[in-house]
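Undergrad: give me coordinates for this.
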Amino acid sequence: MNLRDLEYVAAIARLGSFSGAAEACHVSQPALSNQIRKLEKELGVDLFIRASGETRLTAFGARVVGIADEMLVGAQRIKDAATEFREPEAVPFLIGLTPTLAPYLSQYFSQLFSELFPRMRVTMIEDLPQNMLKRVEDHTLDVALVAELNHNPTLDFTSIWSEPLFLAMRRGHPLETLSSICPEEVPMHDFIRLPHSFGYELENRLPRPDRHARAAKRFDLTALRFETICRHICHTDDCTIVSGLAAEQFRADGWPLSFVPFEAPGNMRNLGAASRLNCPRKPLLAKIGAYIQRNPPKGVTPTFGA
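TA: From the prediction side, this is the model:
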């Protein structure tokens, strides 16, 4: 028995099939199945019930999975500890960003990492908050930048900055003369809302997607990427929400957009880094937070160490 065997067992239990587990573990299905049979022969007890179109754990298998999960987490902690004692810049840094952050932070982070860790390879991954938090738990990301409102409480959260929420619209839009706006004043027929949360409490008061309310609109754009929607509103009467960081980048890039701040409570989000409780990259995260404290991106207020 070895750790790889336990990885196979845990993957089959998690995914419910040998084929899915083989793909997740990057091995052929015959190789995985053969290894599981060898393990069952070694233990003298079946781990799985194999039926037509179904794979289920036996009672013994369920107990083994619980033990295996603990052992695999322990093995990963040993790897993390080794990372901590190696040269920090020799180990790639994996950071996750949401689609509403990544386009507006790539240049900023390029400069940040070049100054702080010039010899370190950095991989930036763009995904939705819930997917990135799962990847942090699975050790395939070191940190994920998410709003505290979207944070997973089983992970550590290090506050980095706060930023306001704006209603974005084309220049010349009837609403652009407002000094501020309440969520209830946002026009339902013209409001495009992404299916995932930006991490602001105020979002609960904004108009919900309603196919009847937008029935007169020819296009349903709610499944598009955030920046595509922002390009669309440059030449229509539609509007959407943007963070302070994105608003500043749109201004710098000369986009023909106007931004009206929300005045209601809940119009600020606390953005930070989600990491594992004993993540060995915490010293790097501290340096990143200190850099942002000294040189924040436009549109945000640093909160690291506050």
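Undergrad: rest of the way, CA atoms for contacts and neighbours
TA: Will do.
Undergrad: let me know the distance separating the closest residue in space to residue 187 that isn't next to it in sequence from residue 167.
TA: Nearest non-adjacent residue to residue 187, counting by Cα to Cα, 6 or more residues apart in numbering: residue 207, 7.9 Å away. Remark: distance between residue 207 and residue 167 (Cα to Cα, to the nearest Å) = 12 Å.
Undergrad: the more surrounded of these two?
TA: Counted by other Cα atoms under 10 Å, residue 207 and residue 167 do not tie: residue 167 has more neighbours, with 23 against 19.
Undergrad: for the helix or strand that residue 251 is a member of, buried residues please.
TA: Using DSSP states H and E, residue 251 sits within helix 244-252. For helix 244-252, the neighbour count (16 or more other Cα atoms under 10 Å) marks 244-250 as buried.
Undergrad: let's see this one next to it:
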Amino acid sequence: MTLQDLRYVVTLAELKHFARAAEACYVSQPTLSTQIKKLEAELGVALFERTNKRVMPTPAGAELIAQARVVLQEAEKLRDMAQQAHDPMSGPIQLGVIPTLGPYLLPHLVPQLRADYPNLRLYLREDLTATLVERLRTGMLDAILVALPIQSDGLEIIELFREPFMMVLPMGDPLTQKTEVVETDLADTSLLLLEDGHCLRDQALAVCGFPPRGGEDFRASSLETLRQMVAAGVGCTLLPILAIHAAPLSEPLIELRPFANPEPSRTIGLALRRGFPRMEMVQAFAAFIRRYAPDGVTVIPSPNQGKT
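TA: Reported below is the predicted structural model:
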């Protein structure tokens, strides 16, 4: 029994056709058929039910094929571990990211990441903070890019940068008469917010320091919806600076105003499980984000920066 034999079996189970499976494995159909028959003889069980019209796993074969997938996945992990010993920024990384950050930060970073680290395989999962934290704790994700703070027991947190907020106003709003907005100005605005579960909603409420007026009648599922509702004159909102830079506000019915110092902001960081074996890779990824952080954010230096 070889790993190649297991690949033949798994591929045939997926494609359910000898000719297509042979083509996918870059071997002739007789070679594929012969190797699978040899494996069945070695195991003493028929893996597939063969007819003129179809090929499908037998009940016993289905269990063995499922285990073959596990074996192949573990073999792939061995190769990844060996590669990572030479190059920490190689192999797969399962990264989670919140929806108010991913669409605006990742398109800026990923092309450079591929250029600098061609052996790194990035798999992305976008979801709300609570779901990402749960997936991180259960091992379904290796690291998550989130707005801090989060429930961090059992987790390592790496602060990356601070991202300021700006006010997004409809044309004619009284605040458009000001060059800068102060937080107390929000008492007289109808502030539109994201729906429950988005950390940005909680951060916006923290900026206000009090429940918003009127805006609670509307809760959006995305920053783009907030933007369009402001353009429609429904109310005002706060947007993080990367969302504004990534999709400049071209609508003639919208105006932007910065906050007066100290301007409100959110802190973006990486979270990973304490004791995660690929800590060197995560640290290198954090350094990469700091190095190529977009304009408009304030990079938070590594605590080890400058130490010898």
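Undergrad: where does the TM-score land?
TA: TM-score of the superposed chains, computed with TM-score structural alignment, normalised by the length of the first structure, equals 0.62; 221 aligned residues with a Cα RMSD of 3.1 Å.
Undergrad: quick one on the thing from earlier: helices or strands next to the helix holding residue 251 of the first structure in the packing?
TA: Helix 244-252 of the first structure sits against helix 102-116, strand 156-170, strand 257-261, with contacts defined as 3 or more Cα pairs under 8 Å, 6 or more residues apart in numbering; DSSP states H and E.
Undergrad: centroid residue for the first structure?
TA: Geometric centre of the first structure, nearest residue: residue 129, 2.9 Å, by Cα atoms, centre = their mean.
Undergrad: wait, what's in contact with the counterpart of it in the second structure?
TA: Residue pairing (TM-score structural alignment): residue 129 of the first structure is matched to residue 129 of the second structure. By Cα atoms under 8 Å, 6 or more residues apart in numbering, the contact set of residue 129 of the second structure is 98, 146, 197-199.
Undergrad: which stretches in the stretch 51-200 of the second structure count as helices?
TA: Counting by DSSP state H, counting those that start in this stretch, one finds helices in the stretch 51-200 of the second structure at the ranges 59-86, 102-116, 129-137, 199-208.
Undergrad: in stretch 261-273 of the first structure, what's buried?
TA: Those would be 261-263, 266-273, for stretch 261-273 of the first structure by 16+ other Cα under 10 Å.
Undergrad: of those, which belong to strands?
TA: Taking DSSP state E as the definition of strands, those contribute 261, 268-273.
Undergrad: tabulate these (JSON lines), appending distance to residue 234 of the first structure.
TA: As requested, those are exported to JSON lines (distance: Cα to Cα, whole Å):
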{"residue": "261", "distance to residue 234 of the first structure": "18"}
{"residue": "268", "distance to residue 234 of the first structure": "24"}
{"residue": "269", "distance to residue 234 of the first structure": "25"}
{"residue": "270", "distance to residue 234 of the first structure": "28"}
{"residue": "271", "distance to residue 234 of the first structure": "27"}
{"residue": "272", "distance to residue 234 of the first structure": "30"}
{"residue": "273", "distance to residue 234 of the first structure": "32"}
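Undergrad: just the residues you listed now: which is nearest residue 22 of the first structure?
TA: residue 273 (32.0 Å; Cα to Cα).
Undergrad: secondary structure element holding residue 77 of the first structure?
TA: Residue 77 of the first structure belongs to helix 59-85 when assigned by DSSP H and E.
Undergrad: typo on my end, it should be residue 281 of the second structure
TA: Assigned by DSSP H and E, residue 281 of the second structure belongs to helix 279-291.
Undergrad: the helix or strand just after that helix - contacts with which helices or strands?
TA: Downstream of helix 279-291 of the second structure, the first helix or strand assigned by DSSP H and E is strand 298-299. Strand 298-299 of the second structure sits against strand 155-170, with contacts defined as 3+ Cα pairs under 8 Å, 6+ apart.
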